[in-house]
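>>> Whatever this is, show me its structure:
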Amino acid sequence: MSTSAPGTTPHYYVPAPSRHPAFAAFGLFFVIFGAANWINGQDWAKWLLAFGMLWLFGVLFQWFRDSIHESETGQYGRKIDLSFRWSMSWFIFSEVMFFGAFFTALWWMRSHSVPALGSVDNALLWPDFKAVWPSVAPGTTASPGGIIEPFTTMTPFWLPTINTALLLTSGVTLTIAHHLLRENKRGATILWMWITVLLGATFVGVQGYEYFHAYHELNLKLTSGAYGSTFFMLTGFHGFHVLVGMLMLFFITLRLMKGHFTADKHFGFEGAAWYWHFVDVVWLGLYTLVYWM
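Predicted coordinates:
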């Protein structure tokens, strides 16, 4: 992967030609092709999607393995470390924009769309429409014809509050682990990292139970009007990001157990920590705007 001799630290890193980008594009083709046909009713397409995902995961495993080997053999210098930091920063910025779009959609719906539908201008079209939020009564929020089944909204007690405590605690344990790594206390770092991973996994489990409760006891679904769609889109995408962040921390912990990272050089750890703290901040916004307001 590198044109530099093993053990050296080049100022500018020039990678050798690699098969990984082409192989990743091959897998992504089957992912997109399979997904597009599956959602259009082609049952066979789900197998293409599964093949593409497995292929892509295999490529990423080899790609990350090669990158880790290059890092551990001293082929990355200060310029590469700087580029990694900028790359992770821009990636997190793109995630901020991603969630910002959903938060904006929630705000626009509550502050503009729903009041506009209940205005005098629309009274002739929907005389019985009730412009209230959340949309829990027949005839409210995008259902003037009463086609949305009755449902109950999700309150902050107690599952969302428990998950808030779990995520905030995980941010503390991760920070403790970071300080211990900087003090070169590897054993203690690994212990606190496993605690952080366990807290993240517990969050995902609690949210899964929350969704089961919503569907089977509250009749709250993705099709439950504007409230249901925004609730599941926001919390669902956040839950997926928690799962990804938890897997990142899990693999960082395995690398720590293999002796990777030092007190002075551990951006792989820091990048995962940045992502996890971002996930924490997004959840605080969700907890306030979705569950309390």
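>>> C-alpha from now on. contacts and neighbour counts both.
Noted.
>>> which stretches of the stretch 51-200 of the chain form helices?
Remark: helices assigned in the stretch 51-200 of the chain by DSSP state H, counting those that start in this stretch are 78-108, 114-117, 159-182, 186-216.
>>> mind checking how far the residue nearest to the spatial centre of the chain is from residue 49?
In the chain, the centroid-proximal residue (Cα atoms, centre = their mean) is residue 241; its distance is 1.3 Å. With the distance defined as Cα to Cα, to the nearest Å, residue 241 ends up 21 Å from residue 49.
>>> Same check on residue 141?
35 Å.
>>> who has more neighbours, the two?
residue 141 (28 against 23; other Cα atoms under 10 Å).
>>> Quick check: nearest residue in space to that one, chain neighbours excluded?
Distances taken as Cα to Cα, 6 or more residues apart in numbering place residue 135 nearest to residue 141, at 5.4 Å, with adjacent residues excluded.
>>> close enough to count as contact, residue 31 and residue 55?
No - the criterion here is Cα atoms under 8 Å, and residue 31 misses it with residue 55 at 9.4 Å.
>>> which one of these two has more residues nearby?
Counted by other Cα under 10 Å, residue 31 and residue 55 do not tie: residue 31 has more neighbours, with 23 against 19.
>>> Name the nearest residue to residue 278, ignoring sequence neighbours.
Using Cα to Cα, 6+ apart, the closest residue to residue 278 is residue 92 (7.6 Å).
>>> Quick check, the one you found in contact with residue 273.
No - applying Cα under 8 Å as the test, residue 92 and residue 273 come out as separate, 11.5 Å apart.
>>> Which one of the two is surrounded by more residues?
A count of neighbours by other Cα under 10 Å puts residue 273 above the other of residue 92 and residue 273, at 21 against 17.
>>> Roughly how far does the more buried one sit from residue 98?
Distance from residue 273 to residue 98, counting by Cα to Cα: 19 Å.
>>> and the gap between the nearest residue to residue 163 once chain neighbours are set aside and residue 267?
Distances taken as Cα to Cα, 6+ apart put residue 203 closest to residue 163, at 5.6 Å, once the chain neighbours are dropped. In this view, residue 203 and residue 267 are 25 Å apart by Cα to Cα.
>>> Of the two, give the one with the bigger neighbour count.
Legend: neighbour count by other Cα under 10 Å for residue 203 and residue 267, higher for residue 203 (25 against 15).
>>> so who does the residue nearest to the centre of the chain touch?
residue 279 (Cα atoms under 8 Å, 6 or more residues apart in numbering).
>>> and it, what helix or strand is that in?
helix 225-257 (DSSP states H and E).
>>> One more, so I can put them side by side:
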Amino acid sequence: MSSSTHGATPYYFVPGPSRHPAMAALGLFFVILGAGQWINGADWGKYSLAAGMVGWLFVLYQWFRDAVAESQGGQYGHKIDISYRWSMTWFIFSEVMFFGAFFTALWWARAHSVPELGSLNNAILWPDFKAVWPSMAAGATASPAGIVEPFTTMGPFWLPTINTALLLTSGVTLTIAHHALVAGNRSKTIAFMWITVLLGVTFLGVQGYEYYHAYSAYNLKLSSGIFGSTFYMLTGFHGFHVLVGMLMLLFITLRLQKGHFTPERHFGFEGAAWYWHFVDVVWLGLYILVYWL
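Here you go, the predicted model:
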């Protein structure tokens, strides 16, 4: 896997030829193919999607297993550490842009689209339309034709506030685990990592119940005008990122139990922690802009 002498850390690790990128691309091809065909009525599409997803996840498992083995084998030196840090930085930056697009959509709807529909220019076409945000009934949303069923908006109490407390607490427990790892206290690190993972799982459970309550009691759906679409897109994608971050922390915890990472070398831990703190910050923005304002 490297041109360096066996047992010595290379200046820059150069992996050998690998099938993983091609196999991962093949799995994703069948995922996209199946999804596209399934939503267009082809029953076989769901099997293609499932097979592609299973294959893709299996490739990722092998790929990460090889990377962990290379790291534990002492192949990754200072240059690779820098590469991973830059890679994670740019990945999180791309996620910032991703959520920035949805936050911008929310702002544009509230500050421009809805007011424009209620302006004098549209008064003749939609005389009964009220340009208010948020709305609770058809005719008061960006649906002047009255095609949106009446619904109730989601406020901050109590489920979103509980989830805010859960995520903020998880940020604290993760920081405690990080300091414990740097101090060489592995047992304390593992304990607080499991607490962090449990808090993440609890957040997802509470959000699932919130969605059920919103759909059944408030009639708030993805089709509930611009409010419903922005609400579910923002909170739903954030929930997906919480799931990904929780899985990252779970696997890092399992690696800690196997004796991986040292106080001096633990970027795998740090990268997952960066991502989790990013998820926390995004939720704070969501909590204020979606539930309070």
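>>> quick one on the thing from earlier: turn the helices of the stretch 51-200 of structure 1 into TSV, including distance to residue 131 of structure 1.
Below are these laid out as TSV (distance: least, Cα to Cα, whole Å):
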stretch	distance to residue 131 of structure 1
helix 78-108	14
helix 114-117	5
helix 159-182	27
helix 186-216	23
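>>> which one of those helices lies closest to residue 1 of structure 1?
helix 78-108 (14.1 Å; Cα to Cα).
>>> Mind reading off the mean deviation between that closest one and structure 2?
For helix 78-108 of structure 1, the mean deviation from structure 2 after alignment is 0.2 Å (mean Cα distance after the TM-score superposition for structure 1).
>>> List the buried residues for that helix?
Buried positions in helix 78-108 of structure 1, judged by neighbour count with 16 or more other Cα atoms under 10 Å: 80, 81, 85, 88, 92, 95, 99, 103, 106.
>>> same thing with stretch 123-141 of structure 2?
Of the residues in stretch 123-141 of structure 2, those buried (16+ other Cα under 10 Å) are 126, 129-131, 133-141.
>>> same question, stretch 169-185 of structure 1
169, 170, 171, 173, 174, 175, 176, 177, 178, 180, 181.
>>> What is the neighbour count of residue 44 of structure 2?
Neighbours of residue 44 of structure 2 (other Cα under 10 Å): 12.
>>> Please disregard the earlier target; I meant residue 266 of structure 2.
If you count neighbours by other Cα under 10 Å, residue 266 of structure 2 ends up with 17.
>>> what's the answer for residue 233 of structure 2, then?
16.
>>> Contact partners for it?
residue 102.
>>> Distance of it relative to residue 286 of structure 2?
11 Å.
>>> Residue 91 of structure 1: what's it in contact with?
Per Cα under 8 Å, 6+ apart, neighbours of residue 91 of structure 1: none.
>>> and it, how far is that from residue 97 of structure 1?
Taking Cα to Cα, one finds residue 91 of structure 1 at 10 Å from residue 97 of structure 1.
>>> Check residue 15 of structure 1 too.
31 Å.
>>> Generate JSON lines for the buried residues of stretch 123-141 of structure 2, with distance to residue 246 of structure 2 as supplementary columns.
Output for the buried residues of stretch 123-141 of structure 2, formatted as JSON lines (distance: Cα to Cα, whole Å):
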{"residue": "126", "distance to residue 246 of structure 2": "47"}
{"residue": "129", "distance to residue 246 of structure 2": "44"}
{"residue": "130", "distance to residue 246 of structure 2": "42"}
{"residue": "131", "distance to residue 246 of structure 2": "40"}
{"residue": "133", "distance to residue 246 of structure 2": "34"}
{"residue": "134", "distance to residue 246 of structure 2": "32"}
{"residue": "135", "distance to residue 246 of structure 2": "34"}
{"residue": "136", "distance to residue 246 of structure 2": "34"}
{"residue": "137", "distance to residue 246 of structure 2": "37"}
{"residue": "138", "distance to residue 246 of structure 2": "38"}
{"residue": "139", "distance to residue 246 of structure 2": "41"}
{"residue": "140", "distance to residue 246 of structure 2": "39"}
{"residue": "141", "distance to residue 246 of structure 2": "36"}
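>>> Give me the secondary structure label for residue 48 of structure 2.
Using DSSP: H, G, I helix; E, B strand; the rest coil, the structure places residue 48 of structure 2 in helix.
>>> May I have the residues that are in contact with it?
Applying Cα under 8 Å, 6+ apart, the residues near residue 48 of structure 2 are 30, 31, 33, 34, 35.
>>> before we move on, which element is the last one in?
In other words, residue 35 of structure 2. helix 20-38.
>>> Comparing that helix with structure 1, how large is the average distance?
Looks like 0.7 Å for helix 20-38 of structure 2 (mean Cα distance after the TM-score superposition for structure 1).
>>> What helices and strands are in contact with that helix?
Applying 3 or more Cα pairs under 8 Å, 6 or more residues apart in numbering; DSSP states H and E, one finds that helix 20-38 of structure 2 contacts helix 45-72.
>>> So for the helix it packs on, what gets flagged as buried?
For helix 45-72 of structure 2, by 16+ other Cα under 10 Å, it's 45-46, 48-53, 55-56, 59-60, 63, 70-71.
>>> post-alignment, that helix versus structure 1, mean distance?
Looks like 0.3 Å for helix 45-72 of structure 2 (mean Cα distance after the TM-score superposition for structure 1).
>>> Report the inter-axis angle for that helix versus helix 78-108.
140 degrees (axes from the mean of the first three to the mean of the last three Cα atoms, to 10 degrees).
>>> can you give me the angle helix 45-72 of structure 2 makes with helix 225-257?
40 degrees.
>>> how many other residues sit next to the closest residue in space to residue 231 of structure 2 that isn't next to it in sequence?
Spatial nearest neighbour of residue 231 of structure 2, excluding adjacent residues (Cα to Cα, 6+ apart): residue 290 at 6.9 Å. Residues near residue 290 of structure 2, counting by other Cα under 10 Å, number 22.
>>> Contact partners for the residue lying farthest from the centre of structure 1?
Farthest-out residue of structure 1 from its mean C-alpha position, per Cα atoms, centre = their mean: residue 124, at 43.0 Å. Residues in contact with residue 124 of structure 1 (Cα under 8 Å, 6+ apart): none are found.
>>> Now which residue in structure 2 aligns to it?
Using TM-score structural alignment as the criterion, the counterpart of residue 124 of structure 1 in structure 2 is residue 124.
>>> Relative to residue 174 of structure 2, how far out is that match?
57 Å.
>>> Okay then, goodbye and thanks.
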